[in-house]
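*Asks:* Next comes the sequence, and after it the predicted model I'd like to discuss.
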Amino acid sequence: MPAYIVMTREHTQDAQEMERYSEKAQAAREGHDPQPLAFYGDFEVLEGSAMEGAVILRFPDMAAARAWYESPAYQEARKHRFQAADYRVFIVDGLAEA
């Protein structure tokens, strides 16, 4: 069953670190092939705290999602995200496809 990594950027503190993160995160996708379903497009917050943008990545299953997130390449990219902005990141199981 598919799994999704959802990332919401809540507040950017350092635009240059955000650029470094973006470059490294893009390279970290190689070999993991996540399917982007949403990538910082237009949005509207209906409930909860404000945010600056969101990303939703689809993976074949939870193991594949964790493998990408825990990969050395993404862990290197993540260091820049921590310096660049406040995020909320989670993995959620999807529904079995009909």
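*Replies:* It's in.

*Asks:* all contacts plus neighbour counts: C-alpha atoms, from now on.
*Replies:* Will do.

*Asks:* wait, isn't Q75 in contact with W68?
*Replies:* No. At 9.1 Å, Q75 and W68 do not qualify as touching, with contact defined as Cα atoms under 8 Å.

*Asks:* and these two? which has more neighbours close in?
*Replies:* Neighbours were counted for Q75 and for W68 using other Cα atoms under 10 Å; W68 has more, 21 against 16.

*Asks:* putting a second one here so we can go through both:
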Amino acid sequence: MTAYGIAHLRQAGPPHPEVYEYLERIQATMDPYGAKFLVHGGEMDVLEGVWPGALVMIEFPSMDAAREWYRSPAYQEILPLRADHMVGDLILVEGCGPDHDSAQFAAELRAVHSR
């Protein structure tokens, strides 16, 4: 099942020079894990709430691949280049698949919670 790395990055002012190096090097850490950027700080239209900062979304072929990438020596080597200079949150989340049915999901939740 496809998995996603999602980061909400918040920063004031221009990036620290090490962030540029991080950006230059991250793709090489992702390639061995079949990962690709889906969203990388593009234009946003905040419709509800407040969303300071940027969104990054990376697609992985599986949750295992996502975890292996994050823990890899190559990524851990460059991680401080970003993490030391930007405030943010990062999650790995499993996708729901092409046959996901929200009504069926609601029925399953309702059954679990009505016990």
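*Replies:* Everything's here; your move. Computed from a predicted structure; not experimentally measured.

*Asks:* Let me see the TM-score of these two.
*Replies:* TM-score for the superposed chains, counting by TM-score structural alignment, normalised by the length of the first structure: 0.86, backed by 97 aligned residues with a Cα RMSD of 1.7 Å.

*Asks:* residues near Y4 of the second structure, how many?
*Replies:* By other Cα under 10 Å, the burial measure for Y4 of the second structure, its neighbour count, is 23.

*Asks:* One more: F90 of the first structure?
*Replies:* Using other Cα under 10 Å, F90 of the first structure has 11 neighbouring residues.

*Asks:* Name the surrounding residues that touch the host helix or strand of it.
*Replies:* Using DSSP states H and E, F90 of the first structure sits within strand 85-93. The contact list for strand 85-93 of the first structure, computed with Cα atoms under 8 Å, 6 or more residues apart in numbering, reads 1-14, 18, 61-62, 65.

*Asks:* now do 10 Å
*Replies:* 1-15, 17-18, 51-62, 65-66, 69, 81 (Cα atoms under 10 Å, 6 or more residues apart in numbering).

*Asks:* now, which of these lie within helices?
*Replies:* Per DSSP state H, helices hold the following members of the contacts of strand 85-93 of the first structure: 15, 17-18, 62, 65-66, 69, 81.

*Asks:* Can you select the buried ones among the residues you listed for me in PyMOL?
*Replies:* Buried residues within those, by 16 or more other Cα atoms under 10 Å, are selected in PyMOL with:
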select buried, resi 17+18+62+65+69+81
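
*Asks:* of all the ones in helices among the contacts of strand 85-93 of the first structure, which two lie farthest apart?
*Replies:* The span of these, defined through Cα to Cα, is set by A15 and M62 at 30.8 Å.

*Asks:* Distance-wise, check L37 of the first structure relative to R9 of the first structure.
*Replies:* Remark: distance between L37 of the first structure and R9 of the first structure (Cα to Cα, to the nearest Å) = 16 Å.
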